[in-house]
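In: Fold the following for me, if possible:
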Amino acid sequence: MLETIEAIRFVTPLREGGSLPGVMEGDDFGTWVVKFRGAGQGLKVLVAEVIVGELARALGLKVPQLKVIEVPEQIARYEADEEVQDLLTASVGLNLAVDFLPGAFGYDGEHPPSADEAATIMWLDAFTANVDRTPANPNLLRWHGDTWCIDHGAALYFHHSWPSRGSHPERFAAQPFDSSTHIMRGVVTDLPSAHDRLSTLVTTGLLTEVVAQVPDAWLEPTADLPDAESVRAAYIANLVARLANPEAWSPR
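Out: The predicted structure is shown next:
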């Protein structure tokens, strides 16, 4: 499971997008961008961030370090901004900390990654059904001359249907992926070889290791998935099924 730290100070909100993440200091002397459990998107966004972010790291992409950060009640109590105070109050407990990259700037295409790295990014987004990597919203940073992948909460959309319809891996396996608007569309050169290269790395063992890093407290049970163990198994089953059906989604 991801390392757990404790928040000691709320620094500033990041008012970009709808989730209102914030910069916080941790008791590990680090500065972190925190994505809160009490935000409107809910816990499943944090789960997707961990699973897809750690898959990206395993495939050789650069991803800021992830930790679990515990937000104590007293931080919320003394926050002056009412909107932030409400969010912190709703987020007491375990939240997601993403390493703050000081001086990083948004990706604008001026310095693209290599064709292989671009293909890895596109392939991972197709595999995890991450539609949120477009020129309008790249969710990429440039830092120290490298391209860094961030913000994977929009991926793994299938888990949003679990409270009502349960887990159906065959549906996710068959879901196509439109790569025509992907930010890396003009950079990649050999997508078929990317699939051959990357699909062999995504084993059931790797998926098990990645899913195991998600805290139990973020895995919301349902009638069909009554405990954390069964929820983890459902994530693995959906991803294994999709990997076995590349004709439906693999970008070309």
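In: For the rest of this, base every contact and every neighbour count on C-alpha atoms.
Out: Fine.
In: ranges for the helices of the chain?
Out: Assigned by DSSP state H, the chain shows helices spanning 43-58, 73-77, 82-90, 115-127, 162-165, 169-174, 191-199, 204-211, 228-243.
In: a markdown table for those, including distance to residue 250 and mean neighbour count?
Out: What follows is the helices of the chain, written out as a markdown table (distance: least, Cα to Cα, whole Å; neighbours: other Cα atoms under 10 Å):
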| stretch | distance to residue 250 | mean neighbour count |
| --- | --- | --- |
| helix 43-58 | 16 | 22 |
| helix 73-77 | 44 | 15 |
| helix 82-90 | 38 | 17 |
| helix 115-127 | 6 | 22 |
| helix 162-165 | 24 | 14 |
| helix 169-174 | 11 | 18 |
| helix 191-199 | 7 | 16 |
| helix 204-211 | 18 | 17 |
| helix 228-243 | 9 | 19 |
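In: Proceed likewise with the subsequent sequence, for comparison:
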Amino acid sequence: MNYTEPQLRTINVIRYVTPLREGGSLPAIAEGDDEFLYVLKFRGAGQGVKALIAELIGGEIARLLGLKVPELVFANLDAAFGRSEADEEIQDLLKFSVGLNLALHYLSGAITFDPAVTALDAKLASQIVWLDCLLTNVDRTPRNTNMLMWHKELWLIDHGAALYFHHSWHNWEEQAKRPFMQVKDHVLLHRATMLDEVDTEFKAILTPERIKAIVNLIPDDWLTDESGNGTPDERRNVYTQFLVTRIASSAVFVTEAQNARSLV
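Out: All right, here's what the predicted structure looks like:
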């Protein structure tokens, strides 16, 4: 696989099109100054910038592994948007999201992946299950698959619920080595029969240098809050070391996934 250092473009949001009222974070379809439509994820929503960090890291790791993810971009939001919005809830969301947000290229016409309609091959299913075990992504269930079918191809979206260790920062070294117990609820677990093969392939791709390059994309102001838990560089280092440790300990989550699949 040819490797290119990850980079994200930055766009300016010029038009708020419509809210997407799925879930509690109220993402929206918005237009950028490049004339493309995006699904805009707001820093002022629910879990704040931590959801954006998880989205960025999860999406770019998935892309590095060869899985299809809509292009991620940084999205600047001007204060003027909040002043012109009639809906008070959305107005507050826009007001608290002024500055740098994250957006995914909008896949017009895409439909939600339905496992009853589309059967994925075992290799792809195993790749996605392995990825979600690495990221501790709890949000790929039959109730909400967070996958889309677009032009007859499967695309992964919404990794904002991943990396839940960063909501507390406590014992992250220990958490990095834990199995991912929630894999039992994964929508693709029953198809994931090639986890050992995928484990070998993906560990060869996800070198510490490549993980660090992805983590280094996180903007400084997403890594600064009132808690005082480290500088931006120190926090980036924690994300990098968490992922590097988890990859090195992948046998733990692979075994847990295999045991859970045997009970499906």
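In: Report the contact partners of residue 26 of the first structure.
Out: By Cα atoms under 8 Å, 6 or more residues apart in numbering, the contact list for residue 26 of the first structure reads 5-9, 32, 69.
In: please redo it, this time with the cut-off set to 6 Å
Out: 6-8 (Cα atoms under 6 Å, 6 or more residues apart in numbering).
In: before we move on, what about residue 195 of the second structure?
Out: By Cα under 6 Å, 6+ apart, the neighbours of residue 195 of the second structure are residue 126.
In: Same check for the contacts of residue 26 of the first structure, but in the second structure.
Out: Shared with the second structure under both residues aligned by TM-score structural alignment, their matches' Cα atoms under 6 Å, the contacts from the contacts of residue 26 of the first structure are 6-8.
In: post-alignment, the longest strand seen in the first structure versus the second structure, mean distance?
Out: Determined from DSSP state E, the single longest strand within the first structure is strand 4-13. Strand 4-13 of the first structure, aligned to the second structure and superposed, deviates on average by 0.6 Å (mean Cα distance after the TM-score superposition for the first structure).
In: what range in the second structure does that strand sit on?
Out: Aligned by TM-score structural alignment, strand 4-13 of the first structure corresponds to residues 10-19 of the second structure.
In: Pull out the buried residues from the matching stretch.
Out: By 16 or more other Cα atoms under 10 Å, the buried positions in stretch 10-19 of the second structure come out as 10-14, 16.
In: cool, and stretch 136-156 of the second structure?
Out: Under 16+ other Cα under 10 Å, the buried positions of stretch 136-156 of the second structure are 136-141, 145-149, 154-156.
In: Can I get these in CSV including distance to residue 89 of the second structure?
Out: As requested, these are exported to CSV (distance: Cα to Cα, whole Å):
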residue, distance to residue 89 of the second structure
136, 30
137, 28
138, 27
139, 25
140, 27
141, 28
145, 27
146, 24
147, 27
148, 28
149, 31
154, 33
155, 30
156, 28
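In: and those, which two are the farthest apart?
Out: Distance extremes for these: the farthest pair is 136 and 149 at 23.1 Å, using Cα to Cα.
In: tell me the centre residue of the first structure?
Out: residue 49 (2.0 Å; Cα atoms, centre = their mean).
In: And that one, what's its match in the second structure?
Out: Residue 49 of the first structure maps onto residue 55 in the second structure, by TM-score structural alignment.
In: can you check residue 111 of the first structure too?
Out: So, by TM-score structural alignment, residue 111 of the first structure is matched to residue 118.
In: any idea how far its match is from residue 191 of the second structure?
Out: Per Cα to Cα, to the nearest Å, residue 118 of the second structure is found 12 Å from residue 191 of the second structure.
In: Next: residue 89 of the second structure.
Out: 41 Å.
In: try residue 115 of the second structure
Out: For residue 115 of the second structure, the distance to residue 191 of the second structure - Cα to Cα - is 10 Å.
In: Neighbour count: these two, which is higher?
Out: Set residue 115 of the second structure next to residue 191 and count neighbours by other Cα atoms under 10 Å: residue 191 wins out with 17 against 12.
In: What's the separation between the residue mapped onto the more buried one from the first structure and residue 43 of the first structure?
Out: The alignment partner of residue 191 of the second structure in the first structure, by TM-score structural alignment, is residue 187. Noted for residue 187 of the first structure: a distance of 33 Å to residue 43 of the first structure, by Cα to Cα.
In: do the same with residue 209 of the first structure
Out: Applying Cα to Cα to residue 209 of the first structure and residue 43 of the first structure gives a distance of 20 Å.
In: what's the answer for residue 21 of the first structure, then?
Out: Counting by Cα to Cα - residue 21 of the first structure and residue 43 of the first structure are separated by 14 Å.
In: returning to what we had before: ok, so of the buried residues of stretch 136-156 of the second structure, who is nearest residue 206 of the second structure?
Out: Among these, and counting by Cα to Cα, the member closest to residue 206 of the second structure is residue 136, at 16.1 Å.
In: Check whether the closest one really touches residue 162, as I assumed.
Out: Yes. Judged on Cα atoms under 6 Å, residue 136 of the second structure makes contact with residue 162 at a distance of 5.3 Å.
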